[in-house]
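[1] Provided below for reference: sequence and predicted model.
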Amino acid sequence: MSHYEYVESFAGLPVFDFTPETGADGLPGAAEAAWRVRLDDFIEDFAPFQELFSRFLEAVDTTSVTALIVGNWGATHEVPAVRPLELLTGASERFPALKALFFGEWLQEETEISWIEQGDVTPLFTAFPGLETVVIRGGSGMELSPLDSPVLRELRLETGGLPGSVARALGASDLPALRSLELWLGVEEYGGDTTVDDLGPLLTGERLPALRHLGLQNAQIQDEIAAAAAGAPVVARLESLSLSMGVLTDEGAEALLSGRALTHLKRLDLHHHYLSDEMAERIRAALPDVELDLGDRQKDDWRYVAVAE
């Protein structure tokens, strides 16, 4: 999933765009598509999105909608995410079958990820207790209370800076069905003050018995995270691990190779890294049967994460 292009499928369904240009004819069945509701222009007002969402509720049998994507809701410097969040949660009874939600699918060409002012996203989970897949893009001002969901299977927070309080809330959550967790941690300049200590409860895996994929990505402190992951109990039962998109150097890779064995993994994603050729070869030699992504090697003269501003 990239913030440079729209997803074409979501939760196993093809995406259908519901925009101001969408007519009443030719709509797919409500349960046959992942519905993306978004404006298709740069509008410094929330009223057009309100009107669009109201029309969506009238045109589509939302009681059968299982997957929903909320995109462009009006210029992010004028319209904070709490406005569409309240609009959506206020209509929760209209979506009894909703299982997958992507909240904030803005492309980089539309707005920088750090400009998406999220606020408290907890109501998304409480208003839709049947959610199995959740993707939230944008972390500025994000708040989260500990979650309690017996059905949530996949959670992805895409940010240029993840507040440590959010990581701590996840560590205190009860998510027995969660199989995939991805956090884009970002940089301190854009609110990414998550520390390795904040991630500690997640790395033990004690409250995540079903977890099989863990992504701690896009981090300025990627070396520290790699070192912590090297000895983390949760890694022993993962099928895939991603430490990609961040400032991973030979120091972090050395710690990773010196820790718990990673040969049981099916996949290790380290793309967008600052590893030397020698270290990359050492990783390949140590993990001959693991699918590796060592692509997108960066020049070492200026180190940066893949997604920040």
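    Yep, that arrived.

[2] going by C-alpha atoms from here, please, whenever you check contacts or count neighbours.
    Fine.

[3] where along the stretch 101-250 of the chain do the strands fall?
    Along the stretch 101-250 of the chain, the segments classed as strands by DSSP state E, counting those that start in this stretch run 133-137, 154-158, 180-186, 213-219, 240-242.

[4] got a markdown table for these, with mean neighbour count too?
    What follows is the strands of the stretch 101-250 of the chain, written out as a markdown table (neighbours: other C-alpha atoms under 10 Å):
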| stretch | mean neighbour count |
| --- | --- |
| strand 133-137 | 21 |
| strand 154-158 | 20 |
| strand 180-186 | 26 |
| strand 213-219 | 25 |
| strand 240-242 | 22 |
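
[5] export these as a markdown table, with columns for distance to Gly71.
    Formatted as a markdown table, these follow (distance: least, C-alpha to C-alpha, whole Å):
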| stretch | distance to Gly71 |
| --- | --- |
| strand 133-137 | 10 |
| strand 154-158 | 14 |
| strand 180-186 | 19 |
| strand 213-219 | 22 |
| strand 240-242 | 26 |
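
[6] between the ones you listed, which one is closest to Gly90.
    Checking the strands of the stretch 101-250 of the chain against Gly90 by C-alpha to C-alpha gives strand 133-137 as the closest, at 18.0 Å.

[7] secondary structure element for Ile43?
    Per DSSP states H and E, Ile43 falls between elements, in no helix or strand.

[8] buried set for stretch 37-46?
    37-40, 43, 46 (16 or more other C-alpha atoms under 10 Å).

[9] any chance of a markdown table for those residues, columns secondary structure?
    Formatted as a markdown table, these follow (DSSP: H, G, I helix; E, B strand; the rest coil):
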| residue | secondary structure |
| --- | --- |
| Val37 | strand |
| Arg38 | coil |
| Leu39 | coil |
| Asp40 | coil |
| Ile43 | coil |
| Phe46 | coil |
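
[10] alright, now check it against this:
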Amino acid sequence: MTIGDHLDSLYGLPAYPFPHAKAPKDGLPEPDGHAWRIASDVYDSDEPWESAFARFCADVDTTRVRALIVGAWSDAYDSAPTAVVEALVAAKDRFPALRALFIGDMVMEECEISWIRQTDLTPLLAAFPRLEEFGARGGTELAFPALDHSSLRRLTLETGGLPAEVVRGVGASDLPALEHLDLWLGTPDYGGDSEVSDLEGILSGARLPRLRELALRNSEMQDAVAVAVAAAPVVARLEVLDLSMGVLTDDGATALLAGQPLTHLRKLDLHHHYLSEPVQERIRQTLATAGVEVDLDRADADEDEEDDGTVWRYVSVGE
């Protein structure tokens, strides 16, 4: 599966695409009622993203804007969004109400998730200390050195392969307000070179005192993640645990069931899995009957078998 739809909302606000240069400007909505999506064309663009952003700043009362979605920038498959980051940082004083920012909202026709080139995005968090939601799509060249941010409540990094340094950087960050963390770990084929040990800072929960929803998903090493989660201190305070979209087999699920109790959870999301029916039934009997909402939808969990008996299983979102 690949990404087929743009974000339809951010920060609880419906997404609204800022018109292209030649489109009519009449009837723009109220600045604070939508998450504004600003985009260029990936291929043969007539207007760089920075120019579209300059038009936006001229046409919209930016002091009232609460959420911004950065869509495609020119040659996103070949160019990191350095100029995008610089333009946003330079305009920080014009956005006193900004609370949510997402970088790289592109669908497969624009740029496959693992083709999107990223950069160090932490200058944006430094420039906007009152941000409550931050997200990005694409892991190639993504950097996230450890930082302190006292306001951030939701952090999402969607990738087909999340670099180990990024995983460690998130785990080493002091995020006292963070309630929701969603990491798509991906596969080594697309740069996901992390190991379970890289998750230690996250699973300890030491720097995440308010974390209530944890997603470590879309991973080729989902069994190993499940084993680590089974004994992780952070789990005791969670309401939602999401190990979906990856290559989770009976080994990982059995370890999860044998670990610390999970009956305190409100939801356990395991959709897109490779579990046998007996193990699925064990999960239902252990958790669903205790009132935990359990998602065991297999949906697009495909596997291929070679003539020699080798079985290939896939994460939900790779290329």
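    Thanks, I have the structure now. Small disclaimer: the values here were computed from a predicted structure and weren't measured.

[11] TM-score for these two?
    Scored by TM-score structural alignment, normalised by the length of the first structure, the superposition of the two chains gives a TM-score of 0.95; 307 aligned residues with a C-alpha RMSD of 1.5 Å.

[12] quick one on the thing from earlier: looking at the buried residues of stretch 37-46 of the first structure, which is nearest Ile221 of the first structure?
    Arg38 (34.4 Å).

[13] correct me, but Glu8 of the first structure touches Ser2?
    No: counting by C-alpha atoms under 8 Å, Ser2 is not a contact partner of Glu8 of the first structure; they are 11.1 Å apart.

[14] ok, now which ones touch Ala228 of the second structure?
    Applying C-alpha atoms under 8 Å, 6 or more residues apart in numbering to Ala228 of the second structure gives the contacts Val196.

[15] how near is it to Glu305 of the second structure?
    The gap separating Ala228 of the second structure from Glu305 of the second structure is 28 Å, by C-alpha to C-alpha, to the nearest Å.

[16] ditto for Gly135 of the second structure
    Taken as C-alpha to C-alpha, the span from Gly135 of the second structure to Glu305 of the second structure is 36 Å.

[17] kindly report the same for Ile103 of the second structure.
    37 Å.

[18] which one of these two is surrounded by more residues?
    Taking other C-alpha atoms under 10 Å, Ile103 of the second structure and Glu305 do not tie; Ile103 has more neighbours (22 against 10).

[19] show me the contacts for the more buried one.
    Counted by C-alpha under 8 Å, 6+ apart, Ile103 of the second structure has contacts 69-71, 135-137.

[20] try 10 Å this time
    Counting by C-alpha atoms under 10 Å, 6 or more residues apart in numbering, Ile103 of the second structure touches 37, 68-72, 81, 84-85, 118, 121, 134-138, 157.

[21] ok, Ala127 of the first structure next?
    Contact analysis of Ala127 of the first structure by C-alpha under 10 Å, 6+ apart lists 88-93, 95.

[22] drop anything exposed from those.
    88-89, 92, 95.

[23] so what's Ala136 of the second structure closest to, chain neighbours aside?
    Nearest residue to Ala136 of the second structure, sequence neighbours excluded (C-alpha to C-alpha, 6 or more residues apart in numbering): Ile103, at 4.5 Å.

[24] how much space between the one you found and Asp302 of the second structure?
    For Ile103 of the second structure, the distance to Asp302 of the second structure - C-alpha to C-alpha - is 30 Å.

[25] quick one: Leu147 of the second structure and Arg168 touch, right?
    No: taking contacts as C-alpha atoms under 10 Å, Leu147 of the second structure lies outside contact range of Arg168: 11.3 Å.

[26] the helices in the first structure, which residues?
    47-59, 82-90, 122-127, 164-171, 196-204, 222-230, 250-258, 277-286 (DSSP state H).

[27] that older thread, shared with the second structure, which of the contacts of Ala127 of the first structure?
    Counting by both residues aligned by TM-score structural alignment, their matches' C-alpha atoms under 10 Å, the second structure reproduces these contacts from the contacts of Ala127 of the first structure: 88-93.

[28] can you lay out these as JSON lines showing distance to Glu281 of the first structure?
    Below are those laid out as JSON lines (distance: C-alpha to C-alpha, whole Å):
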{"residue": "Leu88", "distance to Glu281 of the first structure": "49"}
{"residue": "Thr89", "distance to Glu281 of the first structure": "50"}
{"residue": "Gly90", "distance to Glu281 of the first structure": "53"}
{"residue": "Ala91", "distance to Glu281 of the first structure": "53"}
{"residue": "Ser92", "distance to Glu281 of the first structure": "51"}
{"residue": "Glu93", "distance to Glu281 of the first structure": "54"}
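
[29] OK, contacts around Leu178 of the first structure?
    132-133, 149-155, 207-213.
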